[in-house]
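**Q** Everything below, folded, please.
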Amino acid sequence: MTRMTLSRRELLRYGVAGSVAAAVGVSAVSSARFAAPRRLGDPFSLGVASGEPTSDGVVLWTRLAPDPLAPDGYGGMAIDPVTVDYEVAEDERFARVVARGSAVATRALGHSVHPEVGGLAPDRWYYYRFRAGSAISPVGRTRTAPVPGAPTDRMRFAFASCQAWASGYYTAYDHLAAEDLDLVVHLGDYIYESSWTLGRRGATMPPHLTDEAVNLTGYRLRYAQAKAEAPLRAAHAAFPWLVTFDDHELDNNWAGTNPGLGIDVYLLPPLYRRRKAAAFQAMYENQPMRLAQLPVGPSVRMHRRYGFGDLAEFTMIDTRQYRTAQACGDGSAVVGCDDRFDPDRTILGAAQRDWLIDGFAASTARWQVLGNQVAMAQSDYDPGPDLLLGTDAWDGYIADRNTVLGAATDHDVANLVVITGDRHENYVADLRRDYRDPESPVVATEFTGTSITTGGDGTDMSDTGRVLLAANPDLKFYNRQRGYVRVDLDHQQWRNDFRVVPYVSREGAPITTRASFVVQDGIPGALEA
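**A** Below you'll find the model as predicted:
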């Protein structure tokens, strides 16, 4: 269900004023309180999280689930709503509480709550916790951003993607949680819908966790399975997050109104729309997202901006929901696909593309960071004279790539850096305004981060990596181990550290920095540190 399916009876239960906000777990503005069951167990088994920070506030998140993998997808909760209280404090012991409030957790949204806390001081750390009945959640830590445009010397953040549960252990998140960061950006494939990703841990899974997720129950269980992992919960509790989706939150290689490569019956438009609505709702229920990201049926607004003083502006884009279907097949690598150049083909949609370009013109931040799902750089898989290019990434949408990179040049965006997931590999690539012209200038840098687990243990180099390095002169680094990317940013330099673990097939892997690259202020393109 979404907010459009809440019944009149449900809304009336929360009072007339602010009824929708209460019903979706943002705030409880009426005087009514809804008691927690006396025997609730541990309702905070999925942890706590925060996200979408501004200079005066942040959204908090938790979801009540004493039995998170219950087959019905409701996490062991009954039908009744529950009032969830929250506190925000300047100290971990909550001696200096600066904000208190309540939100109503309802069955309609999986008993999740997303209180949006305002009135906080800029550029500082806070602690938060929840209470449901007599149960108290773990303590989370979050921080506000500096005031927009305020002088800001430094920022540290990490980005991650692609965490198929059965491909391995989430050890990388143990290490990420111990980093000194201001923010975490997750670029998609937080869950995987398909049953083919299951089994590598050697666990025997019940049927309700091995079938492909196609409905709300199935998607809820995928998120519960991921959040059952302590390293992921620790990383959420340590920092505020910005999250988006790629394809596996819904269906492999889905594209706008076109289903992906999953179960064939979902080629039928009504069933596909229902599946999209379920996937989007499950994501909202399980992530620290604001009311602005609450889906309406099969639609959700995921493109948005996040500023960090005068230092950085993050533009999170959506390369799935508005795109034209992949050219020349299902997105696999092809040779000679002229449809890639069709000016009417889009990966962003006209409205989002205009919004992105307008942002280039308006921003005064030193660094422009584009949170992107699929590779933007040209990726030729043939070291010979032919171009062998996949069409699920920006290589299949040439007009949009040229428009975006051209606009960055025309608006004098001196420091555009694209951060990307999807590939399960670490890349460093220079981005050119037009790849058909060998003399086209380098206008930006793309750092592609590997997966947390997807692909299993991985390797430092592979045959695919050797081919890519031989065929793509703008590709400066390749690695196929698991891990995440850490970024240290100031006004003079972007430093990019590829943090990798040697294995994920068993727990306890150490972390190392496999390589580091820098981008200098005003000089597009990366250099090895």
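**Q** can we go C-alpha only for contacts and neighbour counts from here?
**A** OK.
**Q** Look at the residue at the greatest distance from the centre of the chain and tell me its secondary structure.
**A** The centre of the chain is farthest from one residue, Pro385, which by CA atoms, centre = their mean lies 36.5 Å away. Three-state call for Pro385 (DSSP: H, G, I helix; E, B strand; the rest coil): coil.
**Q** distance of it from Asp437?
**A** Distance, Pro385 to Asp437, using CA to CA, to the nearest Å: 15 Å.
**Q** ok, now Ala160?
**A** 32 Å.
**Q** More neighbours: the two, which one.
**A** For Ala160 versus Asp437, neighbours defined as other CA atoms under 10 Å are more numerous around Ala160 (29 against 9).
**Q** Assess the claim that that one and Thr448 are in contact.
**A** No - contact criterion CA atoms under 8 Å: Ala160 and Thr448 do not qualify, at 9.5 Å.
**Q** hey, what's in contact with both of those two?
**A** Common neighbours of Ala160 and Thr448, counting by CA atoms under 8 Å, 6 or more residues apart in numbering, are Gly421.
**Q** Spell out, range by range, the strands that occur in the stretch 351-500 of the chain.
**A** Assigned by DSSP state E, counting those that start in this stretch, the stretch 351-500 of the chain shows strands spanning 367-372, 388-390, 416-420, 426-432, 442-448, 458-459, 475-490, 493-501.
**Q** C-terminal to the longest helix anywhere in the chain, what's the next element?
**A** The residue-count maximum for a helix in the chain (DSSP state H) belongs to helix 269-285. Counting by DSSP states H and E, the next helix or strand C-terminal to helix 269-285 is strand 304-308.
**Q** Please tell me how far the next helix or strand after that following strand is from the chain's geometric centre.
**A** Per DSSP H and E, the first helix or strand lying C-terminal to strand 304-308 is strand 312-316. Remark: strand 312-316 is offset 13 Å from the chain centroid, using CA atoms, centre = their mean, to the nearest Å.
**Q** for stretch 488-508, same thing?
**A** Distance of stretch 488-508 from the chain centroid (CA atoms, centre = their mean) equals 17 Å.
**Q** Nearest to Gly47, out of the strands of the stretch 351-500 of the chain?
**A** Relative to Gly47, the nearest member of these by CA to CA is strand 475-490, separated by 21.3 Å.
**Q** export the strands of the stretch 351-500 of the chain to JSON lines and tack on mean neighbour count and distance to Gly525?
**A** Below are the strands of the stretch 351-500 of the chain laid out as JSON lines (neighbours: other CA atoms under 10 Å; distance: least, CA to CA, whole Å):
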{"stretch": "strand 367-372", "mean neighbour count": "24", "distance to Gly525": "13"}
{"stretch": "strand 388-390", "mean neighbour count": "23", "distance to Gly525": "22"}
{"stretch": "strand 416-420", "mean neighbour count": "26", "distance to Gly525": "9"}
{"stretch": "strand 426-432", "mean neighbour count": "25", "distance to Gly525": "5"}
{"stretch": "strand 442-448", "mean neighbour count": "25", "distance to Gly525": "5"}
{"stretch": "strand 458-459", "mean neighbour count": "18", "distance to Gly525": "26"}
{"stretch": "strand 475-490", "mean neighbour count": "23", "distance to Gly525": "10"}
{"stretch": "strand 493-501", "mean neighbour count": "22", "distance to Gly525": "11"}
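**Q** want to put them side by side, so please do this one too:
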Amino acid sequence: MSLSRRTVLLSGLAAGAAGATAAALPASAATTGPVRRLPYPFTLGVASGDPDHEGFVLWTRLAPQPLAEDGLGGMPARSVPVHWEVAVDERFRRVVRRGTVEARPTSGHSVHVELGGLLPGREYFYRFRAQQHLSPVGRTRTAPSPWSMPAALAMGFVSCSQYEHGYFTAYRRLAETEPELILHLGDYQYEYAKGGYVAPGGNPRDHEGPETRTLANYRQRHAQYKTDPDLQAAHAVAPWAVVFDDHEVENNWAGDTPEAPDPEFPARRAAAFQAYYENMPLRRTSLPRGPGMQLYRRLRWGRLTTVHLLDTRQYRDDQACGDGYQSCPTALDPARSILGAQQEAWLLDGFRRSSTRWDLLAQQVFFAQRDRDAGPLTVTSMDAWDGYVASRDRITRGWLAAGVRNPVVLTGDVHAHWASDLKLDYADPTARTVGSELVCSSITSGGDGADSATGSHPWLPWNPHLRFHNNLRGYVRTTITPKQLAADFDVLPFVSRPDAEAHTRARFVIEDRLPGLHLTRDNPLSAGRTSTSPADVDQQTVEAETRRP
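**A** Just a heads-up that it's a prediction; the model follows:
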């Protein structure tokens, strides 16, 4: 009986492939020279990312002792050759590419293999070997030809995975759906020392090490997250495209400005960027240069979809009137930008050049206006696009002026599911809808949360463009076709214990050339599966919005 792809990938990852040997690889790939034998080094799994129509990036990092305090993972202070293979079948009977790359101490013994020359729109499998050890097998794919119109793209997006706040079951549940592409929209890891950020009800797991400030700290923290088998399963099932938010460095940083005065912040940011690159399947174009890193970029999926991956941290002006909810005239200053002038110009140019059916803005913080005051004041989050109103207006008018066919903003950060219609004038309830925003909940951040059968939130009555909210943890699955984008908001009943099952709390559709969200006929939104009353959910949500780091 043959094994299913899901069994090979997910069960193999759970076993860690620690018992595998290199006997299956050809002798020509054997390691030469007398070297100290390594313990099993693939404790952090494998990953792929940034696919285009000719290739992708393959990633792994050698770390026999992943939680070592020096951040070196128990590796010797020398380079180690790592052999890699790419095949068209999961048993590697038809290998199409192979090679060897050095895992160097200066890059934390991470490996980035940037491949080209492959066939478009194809599924591939990959693995690594170091000495006698084989890695788990990963599945990846190339994007379709730029001139083709794919029938569909199955894509998931996620954000905010605080290791201490719960188990990463949501990653595994997403992996089990076998998406073709996964976007991570930020807060992949958190910087706090053990107990520095406590979820309601307490933390079921603990961070290792101090608050991350040095390269060793950030390497250790990334390694701790990467040891999670559920995260490894999600990385191994599909290529990822990643962007950071604030916690990859520190809470609420903005450009060159840390949360609190810190003369060492440039060095801290440089260390965080270096560790981020070492631990993500990113191309060489994103290799950090000191405290700077080129992260905004585009992915194209044939003529169906362009994904504009944005960086809303590195170039933004400092938050106006503090980081929280304020009624702040400075937020309206036309000189302020959340993207910076260069990235804004790049994005607007991308709108003008786009020829795909769907343009997705994959980014970090809430785009639509979210006013928490029922009265005449506008009280909004200064850490989101509400703190950069003119910048949001320029981007929105930019896609309208360019005639972008279907603009959709994809967002993380707020630890809850939201869905919104986008407007040019949020003060006018009758203003026409000019786009849509889909916001994914957290993987774990905020703890278990609470369910609502109605998608309720106390701010919705005076924010009619906000269409849906749910405060459980989860992810969003999208199925994109030439005619529509369908979004399933999947949730888990708890993350404080492992192995929760996922279910779809709401399902929306965006029709081609018809901006705005539409409930599907089979929408489970009113199915009545609740853990608390809507009133209790509302109060918990308001309290969480007030205190969330």
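**Q** Any chance you could compute the TM-score here?
**A** TM-score of the superposed chains, computed with TM-score structural alignment, normalised by the length of the first structure, equals 0.89; 488 aligned residues with a CA RMSD of 1.9 Å.
**Q** before we move on, back to that, which position in the second structure pairs with the residue farthest from the centre of the first structure?
**A** Aligned by TM-score structural alignment, Pro385 of the first structure pairs with Pro376 of the second structure.
**Q** Please apply the same query to Val184 of the first structure.
**A** In the second structure, Val184 of the first structure lands on Ile182 (TM-score structural alignment).
**Q** Is it correct that its match is in contact with Ala241?
**A** Yes - with contact defined as CA under 8 Å, Ile182 of the second structure counts as touching Ala241 (6.4 Å).
**Q** wait, Ser110 of the second structure sits on Leu58?
**A** No - judged on CA under 8 Å, Ser110 of the second structure makes no contact with Leu58 at a distance of 10.6 Å.
**Q** Please dump the strands of the stretch 351-500 of the first structure into JSON lines; it should also carry distance to Asp342 of the first structure for every row.
**A** As requested, the strands of the stretch 351-500 of the first structure are exported to JSON lines (distance: least, CA to CA, whole Å):
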{"stretch": "strand 367-372", "distance to Asp342 of the first structure": "22"}
{"stretch": "strand 388-390", "distance to Asp342 of the first structure": "15"}
{"stretch": "strand 416-420", "distance to Asp342 of the first structure": "24"}
{"stretch": "strand 426-432", "distance to Asp342 of the first structure": "19"}
{"stretch": "strand 442-448", "distance to Asp342 of the first structure": "23"}
{"stretch": "strand 458-459", "distance to Asp342 of the first structure": "36"}
{"stretch": "strand 475-490", "distance to Asp342 of the first structure": "26"}
{"stretch": "strand 493-501", "distance to Asp342 of the first structure": "35"}
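**Q** in stretch 144-158 of the first structure, what's buried?
**A** Neighbour counts using 16 or more other CA atoms under 10 Å place 144-149, 152, 154-158 of stretch 144-158 of the first structure among the buried residues.
**Q** before we move on, what about stretch 90-99 of the second structure?
**A** For stretch 90-99 of the second structure, the buried set under the neighbour-count rule, 16+ other CA under 10 Å, comprises 90, 92, 95.
**Q** next one: it to chain centre, how far?
**A** 29 Å.
**Q** Spit out the contact partners of Trp253 of the second structure.
**A** 246, 259, 313.
**Q** Just confirm Val185 of the first structure is within a strand.
**A** Yes - using three-state DSSP, the assignment for Val185 of the first structure is a strand.
**Q** mind listing the helices for the second structure?
**A** With DSSP H as the criterion, the second structure has helices spanning 5-6, 12-15, 169-176, 215-226, 229-237, 265-278, 341-353, 389-401, 534-547.
**Q** So which other helices or strands are in contact with the fifth one?
**A** The one in question is helix 229-237 of the second structure. Packing partners of helix 229-237 of the second structure (3 or more CA pairs under 8 Å, 6 or more residues apart in numbering; DSSP states H and E): helix 12-15, strand 46-49, strand 138-141, helix 169-176.
**Q** residues in the first structure matched by the second one, start to end?
**A** Following TM-score structural alignment, the aligned partner range for strand 46-49 of the second structure in the first structure is 48-51.
**Q** my guess is Phe128 of the second structure contacts Gly138, does it?
**A** No - if you go by CA under 8 Å, Phe128 of the second structure and Gly138 don't touch, sitting 9.6 Å apart.
**Q** Looking at those two, which is more packed in?
**A** With neighbours defined as other CA under 10 Å, Phe128 of the second structure and Gly138 compare such that Gly138 has more, 31 against 27.
**Q** Now check the first structure for the residue matching the more buried one.
**A** In the first structure, Gly138 of the second structure lands on Gly140 (TM-score structural alignment).
**Q** What of Leu72 of the second structure?
**A** Applying TM-score structural alignment, one finds that Leu72 of the second structure aligns to Tyr74 in the first structure.
**Q** Pull the contacting residues for the closest residue to that match other than its chain neighbours.
**A** Nearest residue to Tyr74 of the first structure in three dimensions, chain neighbours excluded: Gly110, at 5.9 Å (CA to CA, 6 or more residues apart in numbering). Residues counted as contacts of Gly110 of the first structure (CA under 8 Å, 6+ apart) are 63-64, 73-75, 285.
**Q** Selection in PyMOL covering whichever of those residues are buried, please.
**A** In PyMOL, this line selects whichever of the contacts of Gly110 of the first structure come out buried by 16+ other CA under 10 Å:
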select buried, resi 63+64+73+74+75+285
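**Q** what's around His411 of the first structure, how many residues?
**A** Neighbourhood size, His411 of the first structure [other CA under 10 Å]: 14.
**Q** Where does stretch 148-168 of the second structure end up in the first structure?
**A** Aligned using TM-score structural alignment, stretch 148-168 of the second structure spans residues 150-170 in the first structure.
**Q** mind listing what Asn253 of the first structure touches?
**A** Counting by CA under 8 Å, 6+ apart, Asn253 of the first structure touches 247, 259-261, 330-331, 392.
**Q** cutoff 10 Å now
**A** Residues counted as contacts of Asn253 of the first structure (CA atoms under 10 Å, 6 or more residues apart in numbering) are 246-247, 259-262, 320, 325-326, 330-332, 392-393.
**Q** and what of Pro510 of the first structure?
**A** 171-172, 174-175, 500-503.
**Q** try 8 Å
**A** 501-502.
**Q** Excluding sequence neighbours, find me the nearest residue to Asn470 of the second structure.
**A** What sits nearest to Asn470 of the second structure in space, not counting adjacent residues and going by CA to CA, 6+ apart, is His417, at 5.0 Å.
**Q** Identify the farthest-apart pair in the contacts of Asn253 of the first structure.
**A** Maximum distance among the contacts of Asn253 of the first structure (CA to CA): 18.7 Å, for Gly262 and Ala393.
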